[in-house]
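Trainee: task: produce atomic coordinates for the following.
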Amino acid sequence: VLSLACLLHGAHLYLLLQINTSAERHWLHISSDASRLAVIWKYGGIYLDTDVISIRPIPEENFLAAQGSRDSSNGVFGFLPHHPFLWGCMENFVEHYNSDIWGNQGPNLMTRMLRVWCKLGDFQEVSDLRCLNISFLHPQRFYPISYAKWRRYYAIWDTEPSFNDSYALHLWNYMNQERKTVVRGSNTLVENLYRKHCPRTYRNLIRGPQEPVTRDLDPGNK
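Mentor: Sure thing, here's the model as predicted:
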């Protein structure tokens, strides 16, 4: 992972090599932040955290995902290869490195760079913002349930939301210190989302520890 992090900027390689990873408070998160920047800058594509449920295609090439009115996340983003915004992020990653602040190399970095590149106003209704060739997508696209309300995913809803304005849903696993899980037959929002949008994953999640793994021989049962 460190070798990927070193791709951030050759001129500052010496600084990165001086990092004592065993003493870093948030090294797991920092190395993940570095790796996703380097990989997407080099190859292009879309990055999604593993606790994101995709529900429809994302019709954007170069985009950041807002998790607040003017705050960007780094749990979801997409760019074409060698996009200058990501190169600027990699430079900023090294120049303003501070491991004592959680998110300084992650969502805070994306937010800092977005403010350098763009002068954006507030979102109007459910409309995205655009600056140069970057789209800043409305919080409803990926974060219709905010991090402060993450438990709502594990609740039973009288009427479940349609999420018609969303491309994917972030489950905020980092906030889930209570280790809430998908429970078979619970009828919680998260169970129904997995059942609808991730049927194969759902079957793996609900399989009991003693149940054998069998092949699905019915080609029509996807």
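
Trainee: when you work out contacts or count neighbours from here on, use the C-alpha atoms and nothing else.
Mentor: Fine.

Trainee: touching the strand ranked longest in the chain from outside, list them.
Mentor: Ranked by residue count and defined by DSSP state E, the top strand of the chain is strand 72-79. Strand 72-79 has contacts (C-alpha atoms under 8 Å, 6 or more residues apart in numbering) with 33, 40-41, 44-49, 60-67, 106-108, 110-111, 114, 142.

Trainee: just the buried members of those residues?
Mentor: 33, 40-41, 44, 46-48, 61-67, 106-108, 110-111, 114, 142 (16 or more other C-alpha atoms under 10 Å).

Trainee: and the closest residue to I55 other than its chain neighbours, how far from S162?
Mentor: Nearest non-adjacent residue to I55, counting by C-alpha to C-alpha, 6 or more residues apart in numbering: A168, 5.1 Å away. Distance of A168 to S162, computed by C-alpha to C-alpha, to the nearest Å: 12 Å.

Trainee: do K42 as well
Mentor: 36 Å.

Trainee: and these two? Which one has more around it.
Mentor: K42 (17 against 7; other C-alpha atoms under 10 Å).

Trainee: who are the packing partners of the host helix or strand of the more buried one?
Mentor: In this assignment (DSSP states H and E), K42 forms part of helix 27-43. Under the contact definition 3 or more C-alpha pairs under 8 Å, 6 or more residues apart in numbering; DSSP states H and E, helix 27-43 sits against helix 2-6, strand 45-48, strand 72-79, helix 84-95.

Trainee: want to throw these into CSV with distance to R195?
Mentor: Formatted as CSV, the helices and strands packed on helix 27-43 follow (distance: least, C-alpha to C-alpha, whole Å):
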stretch, distance to R195
helix 2-6, 36
strand 45-48, 20
strand 72-79, 22
helix 84-95, 35
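
Trainee: run this one through as well so I can compare:
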Amino acid sequence: MSESNIWITSTKSPFFSTVSFVVVFLVVLFVNTFSSKLSLSSFVHRNSSSYHLVLPRSKTNYSTPIIEDNFPCIEPIQLHSNLGKFTRNRTSNKVDIDHHIELLNSINLNGSEFEFRVKEFLSQNECMAQFFMIWISPACLFKRRAFLAMESVFNSHPRGCLVILSKSMDTQNGSQILKPIVDHGYKVLAVEPNLTFLFKDTPAETWLNAIKTGLIDPGKISLVQNLSNLMRLAVLYKYGGVYIDTDFIVLRNFSNLRNAIGAQGIDEFGNWTRLNNAVLVFDKNHELVYKFMEEFANNFNGNIWGFNGPYLVSRVVEKEGNNYSEIKLRILPPRVVYPVNWIDVASYFEKPRNVTHLKWMDEEVLELNREAYGVHLWNKKSGKLIIEVGSILYRLISSHCIICQLHERSEND
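Mentor: Got it, this is the predicted structure:
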């Protein structure tokens, strides 16, 4: 062995021994620190699309099963279609329109069977409150946020009932996803809607027939999304109760709300500037809900986002004037239903940056719990955001979920 090789060998060993010792020491230090901050029950695991509530193995885990029930795992609003290329050829239009309607409409239940399942569920369970949600995506996409929204309903309404209108969730896969909440004794039914029955004897029936026959231009906006706007109106008109989006976290009991809709924005004088349809509370056969459906059918526009949703309810209520008591309507201020503006929603996902920020967050959490019926997460804007540990949403969700057990709370929580 050459002298130079002897020198390298003799100096390499102590150097790497030192490095190894430092690495081992840092690993041990990290493990000890990390372990001390973990509760024995669970921890939060974050990914690129949302955060995960990782439950202890001894608890029920509601991770999505493998069974996919032949539904492609892709958002319906992302499916390629020719709906934006409306032509005079009604046959080609009809094929594409029928395909989108089939994504939501039942092929297994006729109208009588759909009605029987819903009425039986609501009557047998002695529901103290009737909630409705709509899930238009595949069951594989019913993940943590949607599940937490569902949990928040029962946290505030333990004797309430929830009906999820969904073709994909009324499957073996959907049943497995909902099983943990059902096993805890809460009343939830996923049922594929029969649109013919749901829309029957309402203005929605005329619109559905016209769109099926190609008499109405479905426009560039997802037809599935617009069908969801119409379905929520129809189900409230048929049964009455509360409709909420699957990205709405309920914070308070809704029992003192009746025939109410939330304002998304107000002007400097406190007058509402826009209403929103993410939360609707109405009696069965309410005249205003019927007028909402009339507006949908008579002035449908599939090319402007929100035209058949938030803008629609705003137009109709504005036409009715300010005599809300006459039309049996209560308009809730933004701070009560939409306390977080979609422009600012990202800040509610962030952990505290400094002491001043933390103080503001403490005050905001207290005020939200005291005044708001819930928080709309605006998934269209926040769907890819991570709910960071210690953030406003993290703290709200940790106190309004049922099955989940979040990271051990700090003294400030």
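
Trainee: quick one: the helix holding K42 of the first structure to the second structure mean distance?
Mentor: Aligned to the second structure and superposed, helix 27-43 of the first structure gives a mean residue distance of 0.8 Å (mean C-alpha distance after the TM-score superposition for the first structure).

Trainee: quick one: residues in contact with that helix.
Mentor: Defining contact as C-alpha under 8 Å, 6+ apart, one finds that helix 27-43 of the first structure is touched by 1-2, 4-5, 7-8, 21, 46-47, 74, 78-83, 86-87, 89-90, 93, 99, 103, 105-106.

Trainee: I'd like to know which of those are buried.
Mentor: By neighbour count, with 16+ other C-alpha under 10 Å, those hold 5, 7-8, 46-47, 74, 78-80, 86-87, 89-90, 93, 99, 103, 105-106 as buried.

Trainee: helices of the first structure, residue ranges please.
Mentor: Under the criterion DSSP state H, helices of the first structure are mapped to 2-6, 13-17, 27-43, 84-95, 107-117, 189-197, 199-206.

Trainee: state the span of the second structure onto which the fifth one is aligned.
Mentor: Per the alignment by TM-score structural alignment, helix 107-117 of the first structure matches residues 310-320 in the second structure.

Trainee: list the contacts for the counterpart of S54 of the first structure in the second structure?
Mentor: Matched by TM-score structural alignment, S54 of the first structure corresponds to V250 in the second structure. Counting by C-alpha under 8 Å, 6+ apart, V250 of the second structure touches 149, 152-153, 156, 373-375, 400.

Trainee: what's near enough to touch E350 of the second structure?
Mentor: Counting by C-alpha under 8 Å, 6+ apart, E350 of the second structure has contacts 387-392.

Trainee: can you list which of these carry over to the first structure?
Mentor: Compared against the first structure with both residues aligned by TM-score structural alignment, their matches' C-alpha atoms under 8 Å, the contacts of E350 of the second structure retain 391-392.

Trainee: adding distance to V365 of the second structure, write the contacts of E350 of the second structure out as TSV.
Mentor: Formatted as TSV, the contacts of E350 of the second structure follow (distance: C-alpha to C-alpha, whole Å):
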residue	distance to V365 of the second structure
I387	15
E388	15
V389	14
G390	11
S391	10
I392	6
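
Trainee: selection in PyMOL covering whichever of the contacts of E350 of the second structure are buried, please.
Mentor: Entered in PyMOL, the line below selects the buried ones among the contacts of E350 of the second structure, by 16+ other C-alpha under 10 Å:
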select buried, resi 387+388+389+390+391+392
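
Trainee: residue in the second structure paired with the residue nearest to I55 of the first structure?
Mentor: That one, A168 of the first structure, aligns with G374 by TM-score structural alignment.

Trainee: quick check, that match in contact with V337.
Mentor: Yes - look at G374 of the second structure against V337 with C-alpha atoms under 8 Å: they come within range, at 5.8 Å.

Trainee: pick out the residue nearest the middle of the first structure.
Mentor: G75 (1.9 Å; C-alpha atoms, centre = their mean).

Trainee: just give the number of residues close to the counterpart of S32 of the first structure in the second structure.
Mentor: Taking TM-score structural alignment for the superposition, S32 of the first structure sits opposite S228 in the second structure. Residues near S228 of the second structure, counting by other C-alpha under 10 Å, number 19.

Trainee: now H82 of the first structure, nearest residue through space, not along the chain?
Mentor: Nearest to H82 of the first structure is W41, by C-alpha to C-alpha, 6+ apart, at 4.9 Å.
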